[in-house]
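*Asks:* take a look and give me a structure for this.
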Amino acid sequence: MPPPPAKWKGKCELKEACNNKVIGARNLVASGESPADDEGHGTHTASTAAGSAVQGANALGQGWGTASGMAPMAHLAIYKVCGEQGCPDSAILGAIDAAVGDGVDVLSLSLGGDSAPFYEDGIAIGAFGAIKKGVLVSCAAGNNGPTTGSLSNEAPWILTVGASTVDRQMGSTVLLGNKKEMDGQTLFQPKDYPSKMLPLVYAGSSANSSGVYCAPGSLNKLDVKGKMVVCEMGGEIKRLDKGIEVKSNGGAAMILINNVANGFTTLADAHELPASHVSYEAGLAIKAYMNSTSSPTASIMFKGTVIGKQDAPQVASFSSRGPSQASPGIMKPDVIGPGVSTLAAWPVPLENINNASGPIFNMISGTSMACPHLSGIVALVRSAHPDWSPAAIKSAIMTTTHLTQISGKPITDEQGLIADMFDMGSGHVNPAGASNPGLIYDIQPDDYVPYLCGLGYTNAQVSTIVQKKVECSSNQSISETQLNYPSFVLQLGSQPLTFTRTVTNVGKANSVYKVEVYAPNGVEVKVEPKEIVFNTLNDKANYSVTFSVKNGTSQRFVQGSLFWVADGYSVKSPFGIIVD
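*Replies:* Next up is the predicted model:
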């Protein structure tokens, strides 16, 4: 790694750990205390964004290979903002201000809270200050999915990241006594496990009402010794704690079955006993088998690292969903990226590692894992285009996404249904495409003022966000959909609605873009002009889009996309329409 750049002004409060990779470390939540990570979340996310390449990386023997962050040659600066009392706004705002002042180029925030007006949202306020200095902030969408309208970090100047699966699983197959097999996942796969048939017992048979979830202390009066125990997701019990409860009562193995909300999303966890996390559909089959016989049995067969699942990417069940509550006319999340069973660095030995030596890795899941994937990609795009604004980088990522799985079929949600824009935003990130998008939708910090006034905020509230005095009466307010965003969300009644966008050519000089529109049934979408000619780089052009109801539609929400297509480029803008 090269030394820190000349512009770097930060400091390290963890001197023994700083080097040319980690060039800064500060504790903003407890002044004077170490910023060291003793829990794992920060180490995992930082290494995902910009960890150096490590050969032979694995977690409990799974996922062997060379692990690398998305931007392995980037420097890292760490700002601790969470402690025993949570993550106070004062620490978050202080960290963002410090980071921007220190000279960082990208901010990655794998944290968030409940939806709030932007003038009450510390992350939104801090992120606005960052973009004024040219620093894009990438944030986790939250883990409250699949509930509608559950996401965090909704401001349009933030890159809001949802989570998706990848084509890799840590295979753990359940073989039932009726010879049927159910594929699942687990990280802990002991080599000496005999995979023999064991008596199968349902944790819900416990007299304890929380037994079905294998809650701590709930299996004390249920005979599970030497048996395979079927536990259900939920009950506000951590997945690893369910296995600990089974093991502490003498259980030999565990099958963790999804509830309906989690659908097909399964996770590779470092359980403390042989286990398999299976889908809701598989869980129904397992329970049906158990009800069909007086002596149900099952075994678990470990399959190791399985590559090439054709239904990836899929939106993870936990990934928080739109629409935004704070600003319903802005599409959120913006994008999805890998966030299920992500392998990355870990600061402490895992519970079931014996005689650990060398670097430690763990697999965990969440939008916290997806966020740093995007943060690293933002760093790569910024490195390639140091003159681009935060909005330009964000636009490049959003307009170049993938919409299909490896199989070629549309990306689905956790139920196997085609994902919509409130599940996945503009789609799954395409790192290679983001550096060469063709066109961008740019927004300058001052452009957000009419938008904020249009939300009905007072002068004082807008001033709090943009950190300068604002008089909304002297600014022409605009609706959310009038912001020069790379997507459209609108409410459409009997009268047509027209919106204008400005695109900037960052692809090739002397290029011609033609529009392609994919409109839903019952809605007419007209774009003018249908062709845009750019003579030079950085030329700007305007186009208008008119939406109107055509012959009515029985659907309350419909969506489509428009593409500006030129040689080698396809610039996508999704639109979602709520039909009155």
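*Asks:* please make it C-alpha for all contacts and neighbour counts, starting now.
*Replies:* Will do.
*Asks:* contacting residues for the closest residue to Thr464 other than its chain neighbours?
*Replies:* The shortest distance from Thr464 to any residue other than its chain neighbours is 6.1 Å, reached at Tyr119 (C-alpha to C-alpha, 6 or more residues apart in numbering). Listed by C-alpha atoms under 8 Å, 6 or more residues apart in numbering, the contact set of Tyr119 reads 125, 461-462, 464-465.
*Asks:* just confirm Tyr119 is within a strand.
*Replies:* No: checked against DSSP: H, G, I helix; E, B strand; the rest coil, Tyr119 lies outside a strand; its state is helix.
*Asks:* gap between it and Ile307?
*Replies:* Separation of Tyr119 from Ile307 (C-alpha to C-alpha, to the nearest Å) stands at 45 Å.
*Asks:* to compare against the first, here's the next sequence to fold:
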Amino acid sequence: MLAAFDDAIADGVDVVSFSIEGKLPAPYFEDAAARSFHAMRRGVLTSAAAGNFALFGGCVCNVAPWMLSVAASSTDRRLVDKLVLGNGKTIVRASINIFPKIEKAPLAIPINGSCGTESLAGQSYKRKIHLCDRGSNGTGPLLAGAAGVVVVTGEPDIAFAFPLPALAITQDQFTEILAYVNRTCKPVGTVHRTEATFDSKAPAVASFSSRGPNLISTGILKPDLSAPGIDILAAWTPVSSNLKGNRFATYNIISGTSMACPHATGVAAYVKSFHPDWSPAMIMSGLMTTATPMDPALNPGGGELVYGAGRLNPARARGPGHLRAVTGNNATACPAGGKRGGTADLNYPTMAHRALPGKNFTVHFPRTVTTVGAPGSVYTAKIVSSGPFIRVAVAPRKLVFSRLLQKLSFTVTARGALPAGNEFVSAAVVWSAGVRHAMANLGLRRFAIA
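*Replies:* Take a look at the predicted model:
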């Protein structure tokens, strides 16, 4: 893996797509973070997966400030399947089912509750729909001659593929099905084929997508942004494995931050094609400051700690108007002299601060921007959603650019005190000049002290 970074740099690539992640972040100068640092020094941006461990106690990984950390979010297309019970009740959930509809097949619960191959051996479950509350990939029911399978999953927003007609449901839905089975003499169900429907709640970050905070440097907000990573049509090699049930194809439906990361990689390459002289930090800034804001109500768990600067916006990314870029010694997220801390003055597109509950704080975030838009642009700052617990100010409130590539500075100051029950407070500074808008997100989080 590390040699692949060196080869990519030697080959002269502009962007490295790094869809490898873990449960927790590694130190900055180990393994991939170290190689991506060398790539950055040679003008190569590394776009990396944020991680798939939110449901297993993990935190966002690939958090080095020179890496673009990408969370996974939904699109407005949702793949759903339906199980219609004999009493007319319809259970709807995300699923991939390309098989013909099963009409009124008997519902069966395995004797010991397991749908494993060994547990089903010797039992009569042919032409029945198996109800599996312990999870199953469908292999056991398939070998037992089942007509279909209903499986409980902890990731209800993902459409799973099975080797037979199937539906992946929540525990609550499974309990509802059991109630019908227990009060019915001959319970039956009908499994429909998958349909593509419109998801009005999109984009929403995936349940599995690893959240912040950044455990290495709490003053650097991670993930950086979100991109499509749920039910993505992706290339698939038939050499690696089949799609279950001896079905081979050159494509598949895949979910994960490893699907979101290539979207960001592609947009980064797209931006680079218009601006070949832009550095990796400039491209990161272009992507992050033009991201589309996301609704925190649809993304519980900490606002920007879930989705970063927002949803990747390819159309706006290539013309952000002005940019912030990590430069000089601060590229290592360390202040001059090598002392610990000091991330607030890192010229990063977003801002974060660790605050203790009930304690007054004041923090300053100095930033320098470079205009890449039309000369004569005048940007005015607006504070968005700072809430009652903090006060956010920007000085100066207006930036007047007289020439291309001119550098101007401003400082964002946040002060206040977070209550004990408030885990996360966020705000945003939006710089506007006509139709151009660039956003700088600010996240303030209360951390428990172990």
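*Asks:* got a TM-score for the pair?
*Replies:* Once superposed, chain against chain, the TM-score is 0.90 (TM-score structural alignment, normalised by the length of structure 2); 440 aligned residues with a C-alpha RMSD of 2.5 Å.
*Asks:* got a ChimeraX select line for the buried ones in the contacts of Tyr119 of structure 1?
*Replies:* Selection of buried members from these for ChimeraX, criterion 16 or more other C-alpha atoms under 10 Å:
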select :125,461,462,464,465
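*Asks:* so which of the contacts of Tyr119 of structure 1 belong to helices?
*Replies:* The helices, defined by DSSP state H, take in 125, 461-462, 464-465 from the contacts of Tyr119 of structure 1.
*Asks:* could you dump those residues to JSON lines with distance to Thr48 of structure 1?
*Replies:* Formatted as JSON lines, these follow (distance: C-alpha to C-alpha, whole Å):
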{"residue": "Ile125", "distance to Thr48 of structure 1": "26"}
{"residue": "Gln461", "distance to Thr48 of structure 1": "36"}
{"residue": "Val462", "distance to Thr48 of structure 1": "35"}
{"residue": "Thr464", "distance to Thr48 of structure 1": "33"}
{"residue": "Ile465", "distance to Thr48 of structure 1": "30"}
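*Asks:* what is the nearest of the residues you listed to Val525 of structure 1?
*Replies:* Using C-alpha to C-alpha, Val462 comes nearest to Val525 of structure 1 of those, at 33.3 Å.
*Asks:* would you map the helices across structure 2?
*Replies:* For structure 2, the helices defined by DSSP H occupy 2-11, 31-41, 117-120, 139-143, 171-182, 257-274, 280-289, 304-307, 314-317.
*Asks:* pick the most buried one from these.
*Replies:* Compared across the helices of structure 2, helix 304-307 shows the largest average neighbour count, a mean of 31 (mean count of other C-alpha atoms under 10 Å).
*Asks:* what residues are up against the residue nearest the centre of structure 2?
*Replies:* With the centre of structure 2 defined as its mean C-alpha position, the nearest residue by C-alpha atoms, centre = their mean is Ala71, 1.9 Å away. Neighbour list for Ala71 of structure 2: 49-51, 205, 209-210, 223-227, 229, 257, 260-261, 306-307 [criterion: C-alpha under 8 Å, 6+ apart].
*Asks:* so among those residues, which ones count as buried?
*Replies:* Among these, the ones that count as buried by 16+ other C-alpha under 10 Å are 49-51, 205, 209-210, 223-227, 229, 257, 260-261, 306-307.
*Asks:* what does Leu233 of structure 2 correspond to in structure 1?
*Replies:* Aligned counterpart of Leu233 of structure 2 in structure 1: Leu343 (TM-score structural alignment).
*Asks:* check contacts around that match.
*Replies:* The contact partners of Leu343 of structure 1, by C-alpha under 8 Å, 6+ apart, come to 58-59, 63, 67, 361-364.
*Asks:* now do Ala288 of structure 1
*Replies:* Under the criterion of C-alpha under 8 Å, 6+ apart, Ala288 of structure 1 has no neighbours.
*Asks:* still on that earlier bit, switch the helices of structure 2 over to CSV; also include distance to Ile111 of structure 2.
*Replies:* Below are the helices of structure 2 laid out as CSV (distance: least, C-alpha to C-alpha, whole Å):
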stretch, distance to Ile111 of structure 2
helix 2-11, 49
helix 31-41, 48
helix 117-120, 8
helix 139-143, 13
helix 171-182, 14
helix 257-274, 37
helix 280-289, 53
helix 304-307, 41
helix 314-317, 52
